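S.K.: Pasted the sequence and its predicted model underneath.
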Amino acid sequence: MTASSHQRSERAQLDPFEALSGDVPPRDQRDLMAHPFFSLSKSRRAAPIHYKAGDVELQVYAVAEHGMATIWDADVLIWAASQILAAQDRGLPTSRFFRFTPYQLLNGIGRTTGARSYFLIKGALTRLQSTVIRTSIRQGEHWRRQQFSWINEWEELATRSGRVEGMEFVLPEWLYQGIVDRRLVLAIDPDYFELTGGIERWLYRVARKHAGRQVGGWRFELRHLHAKSGSLARYSDFAIDIRAIARRQPLPGYALAIECTADRDELVHIRPVEKLCTTQPPIRTSGASGIRTSGANLSVHQAHGSQLSLWSGEANSACKDSKEESKSYYLDAQCGDNPSLSGPSRRERGR
């Protein structure tokens, strides 16, 4: 990067935030948990996501060369949110401009720290920067649509031998404001990072956002979950995956059950079990009480596709409280298949 281009970068206008060392409680941003911002597939996805839920609209567009940011790539954003809030807890200043070592990031999201993992970080940052989001979420008093990427810019500092010694990136203002507003953040279980399946990871975030600590949990129509996920899989295949997850019960802190209505529609009942998370401060809930059911009248055109991966692995009517969300629909376009890139092995359980 030349001196002139560096002066034009956002980093020249922002004070850097030095990443914290040691254990940092993981926390996630509510908007990212509630809406289909990421691909759930391990292979490259170029098809866009078009989603509407009440007054909320979002579109996610990918560059074909790199593919859409995946739910594994989103670990970088979870780590950034966790770092910002931990710094605030300690009375330290924060910034959208991050400085960190690859080891800090990999260790924070429970990944191995071998050479391949460092390489995969760069792939994740590339997809996060090249993915474009247009959304009306957090529109305020007047309707508006904002457009941004998950990372505005990033850079690495490497030796002549290729060893990466430091990295920098800049978060968009939309995401940063959604993090520093603590009402828009939830603590998550550290075991989330051990979930290897894309649908499992997405389903945990949905559970954490909607079911929270409510004794009765939350119910979704299975077809509504399909639309809410933004998945390119056919509904029948998606339903098979959800049923398999309900049999395995892999979600930390939550139990899933498949129920049938009188009309033979399938519902997914998500309820909290035992203790959700050991992090501090206390976990916030989604603000609802009692059992809720989300339904959907869907208009869906779906296609099979593939997506490049960073990491390894893989009631008949809606309640009033979920009425707006139940209006959701998902539209996507056709995309081609590409070979997948698997990530490093999952971390060992040490807790």
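M.R.: Looks like it came in fine.
S.K.: all contacts plus neighbour counts: C-alpha atoms, from now on.
M.R.: Fine.
S.K.: Next, work out how far apart Pro48 and Val60 are.
M.R.: Remark: distance between Pro48 and Val60 (C-alpha to C-alpha, to the nearest Å) = 5 Å.
S.K.: whoops, Leu195 was the one
M.R.: Taken as C-alpha to C-alpha, the span from Leu195 to Val60 is 24 Å.
S.K.: Now do the strands in the stretch 1-150 of the chain.
M.R.: Along the stretch 1-150 of the chain, counting by DSSP state E, counting those that start in this stretch, strands occupy 17-18, 27-29, 49-53, 56-61, 97-100, 132-135, 146-149.
S.K.: got the end-to-end distance for stretch 201-218?
M.R.: End-to-end distance of stretch 201-218 (C-alpha to C-alpha): 17 Å.
S.K.: Identify each buried residue in it, please.
M.R.: 201-214, 216-218 (16 or more other C-alpha atoms under 10 Å).
S.K.: okay, now the one to match up with it:
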Amino acid sequence: MSDKPTTTPKPARSAADKAEALAEKARKKSTMRQPPNDDPQGDLFIPWVCDATTKDDHSLMDVSPGRLSKNDPHKEGSKLRYELSDGFIEIAAGAYGMASIWDYDLVLMAMSQLAEAANQWRAGKAEKPSRTLSPLVSEILKFCRRDDGIRQYQEIEAALKRLVGTTVLIKRNVPTKKGRLIEMTEGQPLINSFKMAALSDKGRIIKVEMEIGKWIYEQIVEEEKPGILTVNPDYFLITGGIGRFIYRLARRTANKGTSEYSFKTLFERSGSTGDQKNFNRYLRQLIEANDLPEYALAERKGVDGPVLVMTYRAKTALERDEDE
């Protein structure tokens, strides 16, 4: 007689159970949040200014337009500096701290409204738009795919204060027609000014008036061919600042193809206040989840260290079909 204990075999999991387990695993590692109830975005795409300050391969889409953390406000006078091949970009915090990449959502909303108004004007259906926009706060929240609650209204007010105080300084070497290089320095705030209308008995803001920067207005309205890109609305659902930075960079540089950057360069362009090791670890989490809008992420070995490969998903699907 055997002394081995008897065990009851586990029942085989059904296909539905396995599918649910895989779905749960995917949810745990996802870098995207769920959209709010009654989400209005659908298949809309959002205009995004490309090369709004300089007409070359470097713009605010190549770097983070502000801090990547929601919890580290960067006190007044603190700066992010990005060294480029022909100059630098410097972002400085104001009295209320430095704007974050989430605060920048309000700038995207303003750009989108302005682009639509400019299209209507060019079609002869409306007057030339001004630099002042007056959205309801509820409209801002819907556009940015955020829930409608008291905390979100407070976040909008805080974001406006940081945006109006955060300035961008750009110094570049610009070639003239005669081949000489002229050093150009330009500085501007992310938004010029704002006003808020609030219910006096509740203190809850209901409407915002924003004056968009001249540099953005001229690029969208005055240029014969406005330099704008479109952004997938799922961008607003990306939970991490680094993930948002990577999407913006991929949209700007990969477009409908592929672009590559070393982990070291990405760290330097991101404005991250952490160290390279932690930054690399988060990049690999993004690669594992591989759920950013539009772009597939992969890692390869480079001469000077790991390299991030960003590929437009439609191209990936096409190549897969060709292989089949």
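M.R.: Great, that's in hand. Keep in mind that what you see is a predicted model, and the values were worked out from it rather than measured.
S.K.: Report the TM-score for the pair.
M.R.: For this chain pair, the superposition-based TM-score is 0.72 by TM-score structural alignment, normalised by the length of structure 2; 251 aligned residues with a C-alpha RMSD of 2.2 Å.
S.K.: ok so, going back, which one of Leu195 and Val60 of structure 1 has more residues nearby?
M.R.: Val60 (26 against 20; other C-alpha atoms under 10 Å).
S.K.: what lines up against that one once you look at structure 2?
M.R.: When structure 2 is aligned by TM-score structural alignment, Val60 of structure 1 is paired with Ile91.
S.K.: And Thr112 of structure 1, by the same measure?
M.R.: Alignment note (TM-score structural alignment): Thr112 of structure 1 maps to Asp147 of structure 2.
S.K.: cool, and Leu195 of structure 1?
M.R.: Match for Leu195 of structure 1 (TM-score structural alignment): Ile238.
S.K.: hang on, that match packs against Arg244?
M.R.: Yes: with contact defined as C-alpha atoms under 8 Å, Ile238 of structure 2 reaches Arg244; the gap is 6.2 Å.
S.K.: Could you measure from the match of Thr112 of structure 1 over to Arg162 of structure 2?
M.R.: Asp147 of structure 2 sits 21 Å away from Arg162 of structure 2, going by C-alpha to C-alpha.
S.K.: Next: Arg81 of structure 2.
M.R.: 18 Å.
S.K.: Leu292 of structure 2 too?
M.R.: Counting by C-alpha to C-alpha, the gap from Leu292 of structure 2 to Arg162 of structure 2 is 27 Å.
S.K.: Please apply the same query to Glu183 of structure 2.
M.R.: Counting by C-alpha to C-alpha - Glu183 of structure 2 and Arg162 of structure 2 are separated by 29 Å.
S.K.: next one: Lys207 of structure 2
M.R.: Lys207 of structure 2 is 18 Å from Arg162 of structure 2, by C-alpha to C-alpha.
S.K.: who's more crowded, these two?
M.R.: Neighbour count, other C-alpha under 10 Å: between Lys207 of structure 2 and Arg162, Arg162 has more, with 25 against 18.
S.K.: What residue in structure 1 is paired with the more buried one?
M.R.: Looks like Arg162 of structure 2 aligns to Arg127 there (TM-score structural alignment).
S.K.: So its match is in contact with Glu65, correct?
M.R.: No: Arg127 of structure 1 lies out of contact with Glu65 (C-alpha under 8 Å); the separation is 9.5 Å.
S.K.: Can you give me the stretch of structure 1 that stretch 269-282 of structure 2 aligns onto?
M.R.: Counting by TM-score structural alignment, stretch 269-282 of structure 2 corresponds to 228-241 in structure 1.
S.K.: related to what we said a few turns ago, show the contacting residues for the closest residue to the match of Val60 of structure 1 other than its chain neighbours.
M.R.: Nearest non-adjacent residue to Ile91 of structure 2, counting by C-alpha to C-alpha, 6 or more residues apart in numbering: Val168, 4.6 Å away. Contacts for Val168 of structure 2 (C-alpha atoms under 8 Å, 6 or more residues apart in numbering) come out as Ile89, Glu90, Ile91, Ala92, Gly187, Gln188, Pro189, Leu190.
S.K.: go on, Glu173 of structure 1?
M.R.: Counted by C-alpha under 8 Å, 6+ apart, Glu173 of structure 1 has contacts Arg96.
S.K.: And for Thr131 of structure 1?
M.R.: If a contact means C-alpha under 8 Å, 6+ apart, then Thr131 of structure 1 has Val60, Tyr61, Ala62, Val63, Gly67, Met68, Ala69, Ser149, Trp150 as its contacts.
S.K.: Equivalent analysis for Ala254 of structure 2, please.
M.R.: By C-alpha under 8 Å, 6+ apart, Ala254 of structure 2 lies in contact with Met310, Thr311, Tyr312.
S.K.: Kindly report the same for Met68 of structure 1.
M.R.: 38-39, 44-46, 61-62, 127-128, 130-131, 307-308.
S.K.: one more time with 7 Å
M.R.: With contacts defined as C-alpha atoms under 7 Å, 6 or more residues apart in numbering, Met68 of structure 1 is in contact with Ser39, Arg44, Arg45, Ala46, Tyr61, Ala62, Arg127, Thr131.
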